[in-house]
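Visitor: For reference, the sequence and a predicted model appear below.
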Amino acid sequence: MMDLLGPVEIRSLAEKLDLRPTKKLGQNFVIDGGTVRRIVRVAEVEADDVVIEVGPGLGSLTLALLGAARHVVAVEIDPVLAGQLPVTVAARGLGDRLTVVEADALKLTPTHLSGYLPTALVANLPYNVAVPVVLHLLEVLPSLRKGLVMVQSEVADRLAAGPGSKVYGVPSVKAAWYADVRRAGPVGRTVFWPVPNVDSGLVAFTRREPPTTTATRRQVFAVIDAAFAQRRKTLRAALSGWAGSPARAEEALRAAGVDPSARGEQIDVEAFARIAENTPSQPPA
C-alpha cells in the first residue's frame, strides 16, 4: 500500500519549509489517509488515467493518486510547495509519474501541461477559487472526461443544484453546460490542518456534450449571467438589458418556449441555450 502522509509527516514538512498555511491561498492540507483513499476511490481513478490535481499542497492526495493513475499533473501556485512536491514523490520512487506545473490554475492552458492530456480532475480546491477553477478547466481542457473535487459544502450544493433549488444559480447552470454534476458525500473538518471553520463536500462530474444549439457558449453564458444578476426579477425584466428592452426580451423568451414570467432559477441549461439562439441584433441607434 502507498506510503501516504499523515499528521506527523505533514507538520514536519511544513516546519522544514517554514510554511504557515495562508487563507489567501486557501491552504488547508488533508492529513487523513483514509480521506484521500476515499477521494481516489469515489473519483473512480483508473490505471490509464492522467489526473490533473490543482493545489496539491504538501502532497497528501498526490501520493494516493500516483498509486492509482498512469500520471499526475500537479498545478501549484506556491513556489515553495511546487519545489518540495517532486522531492516528496521521488523519495517514494514515483518521480517519473509526476509532472509539477508552477502556475495559477485560472490561467492554465494546454501548453503548460508538457504534452499530457488530463482525463480526470481530482483536487482539494482552494475554496475561494473553486468554481472559477472548475469552469476554466472544463473549458480549456476538453480531454477531461470526469472529476471529483473537494470544496466548501455550500459551493458543492451550488455546483450540483438543479432547477427549482434555492441555491441553483450561475455556477449550477454553467457547470451543467459541460457535465452532469452531483454531490458525492460530506467531508469532516478534522481531516484538515489547519482545521477550517466551514464544512466541506465532494462534487463529482461526468463530461457530456453541451446542449445542441446554434448559439455559442459565450452567448449562452451571457444570458445566464443576465438572468441571475437580479434573481428576484422575472426573466422578462432580468433580460431586458441583454435584449435591449423588456419587449425584446419577451420576444426572445417566447421564441425559446420559455414563460417570460419565469425566473432564472426555474429553467435548465437547455432553455438558456434556446434563449441565446434568439440573441437580438442591436437596436438601431
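Guide: Received, thanks. Residues are numbered from 1 along each chain as shown.
Visitor: Every contact and neighbour count from this point should use C-alpha atoms.
Guide: OK.
Visitor: Now residue 269. Nearest residue, chain neighbours left out?
Guide: residue 173 (5.6 Å; CA to CA, 6 or more residues apart in numbering).
Visitor: Quick check, that neighbour in contact with residue 225.
Guide: No - contact between residue 173 and residue 225 fails when scored by CA atoms under 8 Å: they sit 9.8 Å apart.
Visitor: Looking at those two, which has the bigger crowd around it?
Guide: residue 173 (27 against 19; other CA atoms under 10 Å).
Visitor: Roughly how far does that one sit from residue 131?
Guide: According to CA to CA, to the nearest Å, residue 173 stands 12 Å off from residue 131.
Visitor: Tell me the buried residues in stretch 86-95?
Guide: 86, 88-89, 94-95 (16 or more other CA atoms under 10 Å).
Visitor: ditto for stretch 48-67
Guide: 49-67.
Visitor: Sort out which of the residues you listed are in strands and list them.
Guide: Using DSSP state E, the subset of the buried residues of stretch 48-67 located in strands is 50-54.
Visitor: mind giving me a markdown table with those residues and columns for distance to residue 202?
Guide: As requested, these are exported to a markdown table (distance: CA to CA, whole Å):
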| residue | distance to residue 202 |
| --- | --- |
| 50 | 20 |
| 51 | 17 |
| 52 | 16 |
| 53 | 15 |
| 54 | 15 |
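Visitor: Closest to residue 81 out of those residues?
Guide: When these are compared for distance to residue 81, the smallest value, 12.1 Å, is given by residue 54; criterion: CA to CA.
Visitor: Second structure follows, compare the two:
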Amino acid sequence: MVSLLGPAEIRELAARLGVTPTKKFGQNFVHDPNTVRRIVAAAGVGADDVALEVGPGLGSLTLALLPVVGHVHAIEIDPVLAGALPETAARYADAAKLTVHSADALRITAADLGEPAPTALVANLPYNVAVPVVLHLLAELPSLRRGLVMVQKEVADRLVAAPGSKIYGVPSVKLAWYASSRSAGKVPPSVFWPVPNVDSGLVAFTRREPPRADVPRKAVFAVVDAAFAQRRKTLRAALAGWAGGADRAAEALVAAGVDPGARGESLTVEQFAAIAASAPQAATGNQ
C-alpha cells in the first residue's frame, strides 16, 4: 500500500515549500488518509481509467489515485504547488503515471490535456469555483464519463436536488443536462487544514446523453438562467425578457406543454429543453 500524506507530512511539505493556504485559490488541504481512500473507492475508478484531478494541492488525493488508475492529469493553478507535485509523487508513488498542468481549470481544454484523455473527474474542488469547474469540464471534455467530487455540503445538495425542492436551481438543472447525479456522503471539516467552517459533501455523477439532440445546450441554458433569475415569478413573467414579451413566453410554454403559471423550480431538464425547442428564434437571440 502506498504511503499517504497525514497531518505531519502535510505541514512539513507546506513549510518546506513556503506555502500558506489561501482563500484566493480556495485551498483547504486534506490531511486524512482514510478520507482520500474513501473518495477513490467511492469514485469506482480502476486501471482502465484516466483520472482528472482539479486542485491537487500538496498531493493527498493524487497519491491515493496513482496506484489505482492508469494515469492522472492534475490541474493546479498555484505554480508553486504545481511545480512541487511531481517530486512528491516520485517520493511516494509512480510519478510516471502523473501529468501536472499548471493552469486554471476554468480555461483548460481537451487539447491542453492531450493524451490519454481523461475518463473520470475525481477531485476535492475549491469551494469558490466548484460548480463552474464541473460544468466547464463536462462541456469541454466529452471523454469524461463519470466523476466524484468533494464540494461544500450546501453546493453538493444543490447539485443533486430534484425538481420541486427548495434548493433546486441552476446548478441542479445544468448538471442534469450532462449527467445523472447522486449524493455520495458527507465529509467533516476536521480532515482539512485549515479547518473550514462548513461540512463538505461528495457528489457522484455519470454522464448520459443530453435530453434532446435537436436543441443547442446554450439555448437550453439561456432558458434555465432566465427562469431562475427571479425565483418567485411565474415562468410567463420570468421568461418575458428571454422570449421578447410575456405573451410570447406564454406561447412558447404552452407549445412545450408547460403551464405558464408554473415556476422554474418545478421543471425537469427535459421540460427546459422543450421550452427552448419551442421558441428557436427567441433562444438563438439569447446565446
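Guide: Nice, thanks for sending it over. The structure presented is a predicted model; accordingly, all values stated were derived computationally and were not measured.
Visitor: Any chance you could compute the TM-score here?
Guide: Scored by TM-score structural alignment, normalised by the length of the first structure, the superposition of the two chains gives a TM-score of 0.98; 282 aligned residues with a CA RMSD of 0.9 Å.
Visitor: Contacts only, for the nearest residue to residue 133 of the first structure once chain neighbours are set aside.
Guide: For residue 133 of the first structure, ignoring the flanking residues on the chain, the nearest one in space by CA to CA, 6+ apart is residue 106 at 5.6 Å. Taking CA atoms under 8 Å, 6 or more residues apart in numbering as the criterion, residue 106 of the first structure is in contact with 132-133, 136-137.
Visitor: Please work out how many residues are found near residue 71 of the first structure.
Guide: 23.
Visitor: what's near enough to touch it?
Guide: Listed by CA under 8 Å, 6+ apart, the contact set of residue 71 of the first structure reads 49-51, 97-99.
Visitor: ok, of the residues you listed, which one's closest to residue 255 of the first structure?
Guide: Nearest to residue 255 of the first structure among these, with distances taken as CA to CA, is residue 51, at 42.3 Å.
Visitor: Residue 147 of the first structure: what secondary structure?
Guide: When states are read from DSSP: H, G, I helix; E, B strand; the rest coil, the local structure at residue 147 of the first structure comes out as strand.
Visitor: Spit out the contact partners of the residue nearest to it when sequence neighbours are not counted.
Guide: Using CA to CA, 6+ apart and skipping residues adjacent in sequence, the residue nearest residue 147 of the first structure is residue 121, 4.4 Å away. Neighbour list for residue 121 of the first structure: 51-53, 144, 146-149 [criterion: CA under 8 Å, 6+ apart].
Visitor: Could you say which helix or strand holds residue 121 of the first structure?
Guide: Secondary-structure element containing residue 121 of the first structure, defined by DSSP states H and E: strand 120-124.
Visitor: Regarding the residue lying farthest from the centre of the second structure, which helix or strand does it belong to?
Guide: In the second structure, residue 247 marks the outermost C-alpha relative to the chain mean, sitting 36.2 Å out by CA atoms, centre = their mean. Under the criterion DSSP H and E, the helix or strand holding residue 247 of the second structure is helix 246-255.
Visitor: Mean deviation, the helix or strand that that helix is followed by versus the first structure?
Guide: Towards the C-terminus, the helix or strand next in line after helix 246-255 of the second structure, according to DSSP H and E, is helix 269-278. Aligned to the first structure and superposed, helix 269-278 of the second structure gives a mean residue distance of 0.4 Å (mean CA distance after the TM-score superposition for the first structure).
Visitor: And the contacts of helix 269-278 of the second structure?
Guide: For helix 269-278 of the second structure, the external contacting residues (CA under 8 Å, 6+ apart) are 173-174, 176-177, 211-212, 214-215, 219-220, 223-224, 252-253, 255-256, 258, 283.
Visitor: Can you flag the buried ones in these?
Guide: With burial judged by 16+ other CA under 10 Å, the buried subset of the contacts of helix 269-278 of the second structure is 173-174, 176-177, 211, 215, 219-220, 223-224, 252-253, 256, 258, 283.
Visitor: farthest-separated two in those?
Guide: Pairwise distances across these (CA to CA) peak at 21.9 Å, for the pair 176 and 252.
Visitor: so stretch 64-81 of the first structure corresponds to what in the second structure?
Guide: Following TM-score structural alignment, the aligned partner range for stretch 64-81 of the first structure in the second structure is 64-81.
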